[in-house]
Structure formats: C-alpha cells, structure tokens
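S.K.: Everything below, folded, please.
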Amino acid sequence: MRGVMIPFRKMHGLGNDFVVLDGRETKLGLTPRHAAGIADRHFGIGCDQFIVMEQPPPGADVFMRIRNPDGSEAGACGNATRCIASLVADQLGKDRVVVRTIAGELPVERLPGGLWRADMGPARLGWQDVPLADEVDTLHVPLALGPVADPAVCSMGNPHATFFVDDLDALPVAEIGPRLETHPIFPDRANIGFAQVMSPDHIRLVMWERGAGMTLACGSGACATIVNAHRRGLTGRRATITMPGGDLVMEWREGDGHVLMTGPVATSFSGVLDLAAYAG
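M.R.: The predicted structure is shown next:
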C-alpha cells in the first residue's frame, strides 16, 4: 500500500547533490532511516546529503536540517546552504536570506551570474571545538597514515582535518579516507580533506566526507581548507579551490574571522516520493 506522496527536489552545488524536502508547513515525521533509504543511490533517489527545510526560528528565513547518507545529522553543508538559500530567496522575492542550521545562522546573498555567496561563520580553532580527543596544537596534529601526515584541523560547524600533499593524484583516497574519518583522535569522526596548493591563490582539493564518502565537492571542506592553508602560510586569505565538481571562491575574512564561500547552484529534477517505501 502506498503512503502519502511527498514532493522533492534534487539539487546540487558542483555535483555535491541533495534531495530536498519541504517540511515547513507539514511535519513529515522523518527518521534517520528514511534519510538513509532515500539517499541510497541503488534503492533510493540518491544523494550526498538529505535536506529538510523546516520552519525558521526568529531572525532566519528557513531552518535547514542536514542528514548524511548513513542517516547521521550534520551541522553544516556549504553547497546545500547555497541551494536552499536560492530556493527561499526566489520564493520570498529577496536577494539576501538567512539559513539557520544546528550550527548557527548563515547569511547568503545573490550575486550576478547565477552565483551565491554564503557567510559560513567563523572557523573554530580550539581542540575542544573540533573536537579532538586530546589537547594538541590544531595547526599540527600528530596523525599519520600511509602517505599523509601532520594535518591542520578546525571546525566549520562540523569537524575538518586538512592534509597538505605534493601530488593529489597519487593518493589512495578511497583507502585512507574512511580510516582517517574514524580515527580515535576524532571522537565525532571528521571530514578529511586532501589539498594540493598550486599557487598562493589556487588549491586543488579532494574530500572524504564524514558519513558520505568521497564527494565531487564539499563547501564546508573548502572553508576549512582556506583557513588551514592560510594558517600554515601556504596561501593568502582568498583563493579559488578546485574540486572534482568545479570551483569555489573562498575568503577567510580578516576583520571577523568569518569564511565566505561563492559558487553556483543547480536543480537537476523534481518529483514525488512515497515516504512509506523508505521506512524499513
């Protein structure tokens, strides 16, 4: 027996893709199992993150709830933030909206050329903020595995570790990514970035995302990368970060320490789904 059919939209930012449901008017009763089933690329619709728009608290235009493909909840997703902001801005007839997540408020503004700039808030640099299991210097974490070592870490509403490497193409990311994600030094697991600095204003990046695996792009990962690269003296505060899905322009603003992310959004298709089909 079919249940209630619910509209959905499939969106992406640089190939980092999302299934988006609107729960602002009606509570959908979604569970982590629903999210995992819908995110499955073989038995569901398939996505890197599962997004639900909810009623906003005061001061925001929408609340965005984020779940990874394994059903776990995430605090931040930069590419999804731009996607949701574009939907809400068009609905409200505005060029600037505020997206609230469990990690805080994220102002997003429309720019010419179909681009959106999101203020992803300040990078958190304390070891407790990431969090790490032990009190260590977040600029040089004593962690090594195979060909990578000595990451810098920070939190962008979710934990990130950035390994700087000489040859990105030579790394066995699919092999070492999941082992680093679940390393005991990260009690909440971590997003793992592998970055090759090409010039003071250009970085190549491949991400292994916590709960999602390798993705074509990761907005919060790009945020962490510009922060950690500048802290290491490898780049300026502004750089283009090239990921397999395309480019984001990143800036770690000096005045307040906020990280600004500029990039495109796209809608792949829309449809309806039977929520009852994903309850098991």
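
S.K.: C-alpha only now, for contacts and for neighbours.
M.R.: Noted.

S.K.: which residues of this protein fall in helices?
M.R.: 32-39, 78-92, 173-181, 219-231 (DSSP state H).

S.K.: Point out the most buried one among those.
M.R.: helix 219-231 (a mean of 27; mean count of other CA atoms under 10 Å).

S.K.: Following up with a second sequence; could you model it the same way so I can compare the two?
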Amino acid sequence: MLRQFHKMHGLGNDFVILDGRESPLAMTEALARHLADRREGIGCDQLILLEPSNTAELRMRIFNADGSEVESCGNASRCVVKLTGAGTIETAGGVIHGDVTGAEVEVSLIEPRFSWNEIPLAYAMPTDPVPMGWENLDRPYAVNVGNPHLVFFVEDLDDIDIEGLGPAIETDPTFPERINVNVAEVGDDGIRLKTFERGAGLTRACGTGACATAVAAIRARRLSSPVRVTMPGGTLVIAWEPGQPVTMRGDATHVFEGTIDL
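M.R.: Presented below is the predicted three-dimensional model:
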C-alpha cells in the first residue's frame, strides 16, 4: 500500500507527516517505530498522523521514535499548521490554535498546569520546585503544557551531561507517564536550553520544552514574558501570562514529500 508523506522540521526537530483524514490509516507502535528508523525507514524524531476531528479542523496524533504515542508536540504543531493551514488542531493534550505569520508560525497551547496530579507525579509533593535530584541536577520545576516536563535551571549548561542523565530521570518511578527533561541556563537575552525527550532522546529542539521552560522561568521571576529560548537547532519566542495559554512562535520547514510502501 503506497502512502504519501511529508518530511518537515521545526528547528531541526524532524517529523514524518501522514494524512489519514480521507483514507484512514491504522498506526501501530511497530509501524511508527519502523517509519521513524533513520536506516530502514524514512527517519524522524516523531511520526505525525492526521485524522478527522469533531472538535477542531483536524486531529493530530504523535508517535515518538520508539513507537510510543504522546499527547503534544509544539514543533510538530507549527509544521502541521504550515502544511495544512489549520487554525485549530485537536491533540491528546488539548486543542491547539495556530496561525501563519509571515515566515513564522505561531501556536497557542493549553494553559499550563502545575499540580502534582496534573503533571502527573506518582504521589503528592511540591512542583515549584520538586524536592528531588539526580547527581548535579536537583530541585526542578514540573510543568504540564499538554505533556509533562521537568525544568532544571543551571549556571552552565555545557557542564551538564543531559544525554547521560536523561534516561534515568525520564524513567524514574516518580513519573508514571515518563517525563521530558529540560536543562536551562538563564541569561540577559533569554534562555539556552537542551531537552531530553521521552521516547526520542536528546533533540535539536523541543517546542513544548521551550514553553515549559519559559513558563517556569516566568513563575520563578527569573524572566518576564516574552522569552527567547535558544536551543541547538534555533530560537523560539515564548509568551505567557498567568491564567492564560502559552504561545510559541518560530520557523517550520517543509523538506520534501514522497511515497512509501507500507
């Protein structure tokens, strides 16, 4: 069975997008993992499947490179808005609103959540910060922006082995749905950020990670909105006021399209 696909990326965080709105496609963990494989499939950080929606213009399902399905992806949201022109997108993490603004795309995620059971954590504890630590990373802030994140603020980002520490933090039993791990250095011109994504590993950029980190910095009074968040793949501008959804603006790039025999 031949299916058309699009390859896109947001600041180097790359996606394979399949459109199942008119011709349904049954996605499995094994198929998602195969398509994401950079040697035997197409290759991507996340596989995106578009489906019909009863609450928005379309539904977006997100599968990590390991085949696991997750709730939200900020960079993929910008790519889908650019590809389809959709102004509203249903995700498992809530409805996202999007708009193409010149060369960039702006999306509005859900209002951030901070309670321990909304992250979720395995048991009740403070989330701002969380009283836990792993080697030289401790007291992170926990934020849910449609998916769960920890944010560690450090003095020198380059001193942290996030790729080494990420797997243990991601799979700690305290996080029943696993967790995305963000390590951030705050400067006068914004935030430098690296993110270890659950199910994908260290990525060049993470849109929801940038949102969660900016929200944590604003809540901790380290910065004020809007916040520039710079990752290895590029920069996003994040805006948030308490009680409001968080918005993200940045590039979305179409790389190529093709067909694959499923």
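
S.K.: How close are the two chains, by TM-score?
M.R.: Here the TM-score for the pair of chains, by TM-score structural alignment, normalised by the length of structure 2, is 0.97; 262 aligned residues with a CA RMSD of 1.1 Å.

S.K.: how about the helices of structure 1, which one is nearest His140 of structure 1?
M.R.: Closest to His140 of structure 1 of those, according to CA to CA: helix 219-231, at 10.1 Å.

S.K.: Can you get me a residue count around Met198 of structure 1?
M.R.: 13 (other CA atoms under 10 Å).

S.K.: ditto for Gly245 of structure 1
M.R.: 15.

S.K.: on that earlier part again, so which of the helices of structure 1 gets nearest His258 of structure 1?
M.R.: Taking those one by one with CA to CA, helix 219-231 is closest: 9.6 Å.

S.K.: re the thing from before, do you know which of the helices of structure 1 lies nearest Asp48 of structure 1?
M.R.: Smallest distance to Asp48 of structure 1 across the helices of structure 1 (CA to CA): 7.0 Å, for helix 32-39.

S.K.: residues making contact with that closest one?
M.R.: Identification of contacts with helix 32-39 of structure 1 by CA atoms under 8 Å, 6 or more residues apart in numbering yields 19, 43-50, 67-72, 275, 278-280.

S.K.: With stretch 205-215 of structure 2 instead?
M.R.: 10-13, 72-75, 112, 143-147, 149, 151, 180-182, 184, 191, 193-195, 197, 227, 229, 231-234, 236, 238-240, 246-248.

S.K.: In strands, which of those appear?
M.R.: Among the contacts of stretch 205-215 of structure 2, DSSP state E puts 10, 13, 143-144, 149, 151, 180-182, 184, 191, 193-195, 197, 227, 229, 231, 234, 236, 238-239, 247-248 in strands.

S.K.: Filter the contacts of stretch 205-215 of structure 2 down to the buried ones.
M.R.: 10-13, 72-75, 112, 143-147, 149, 151, 180-182, 184, 191, 193-195, 197, 227, 229, 231, 236, 238-240, 246-248 (16 or more other CA atoms under 10 Å).

S.K.: and the equivalent of Asp169 of structure 1 over in structure 2, how many neighbours?
M.R.: Using TM-score structural alignment as the criterion, the counterpart of Asp169 of structure 1 in structure 2 is Asp158. Here the count is done by other CA under 10 Å, and Asp158 of structure 2 has 12 residues near it.

S.K.: Asp158 of structure 2 and Val186 of structure 2: what is the separation?
M.R.: 13 Å (CA to CA, to the nearest Å).

S.K.: List the contacts of the aligned partner of Glu118 of structure 2 in structure 1.
M.R.: Counting by TM-score structural alignment, Glu118 of structure 2 lines up with Asp129 in structure 1. Listed by CA under 8 Å, 6+ apart, the contact partners of Asp129 of structure 1 are Cys154, Ser155.

S.K.: at 10 Å instead, please
M.R.: Contacts for Asp129 of structure 1 (CA atoms under 10 Å, 6 or more residues apart in numbering) come out as Ala123, Val153, Cys154, Ser155, Met156, Gly157, Asn158, Pro159.

S.K.: With Trp116 of structure 2 instead?
M.R.: Contacts for Trp116 of structure 2 (CA under 10 Å, 6+ apart) come out as Ala122, Tyr123, Ala124, Met125, Pro126, Thr127, Asp128, Val130, Ala142, Val143, Asn144.

S.K.: same check, this time on Ala184 of structure 2
M.R.: Listed by CA under 10 Å, 6+ apart, the contact set of Ala184 of structure 2 reads 151-157, 160, 190-195, 210, 213-214, 217, 229-231.

S.K.: count of neighbours near Thr55 of structure 2?
M.R.: 11.

S.K.: you'd agree it is up against Gly87?
M.R.: No - taking contacts as CA atoms under 10 Å, Thr55 of structure 2 lies outside contact range of Gly87: 11.9 Å.

S.K.: All good on my end, thank you.
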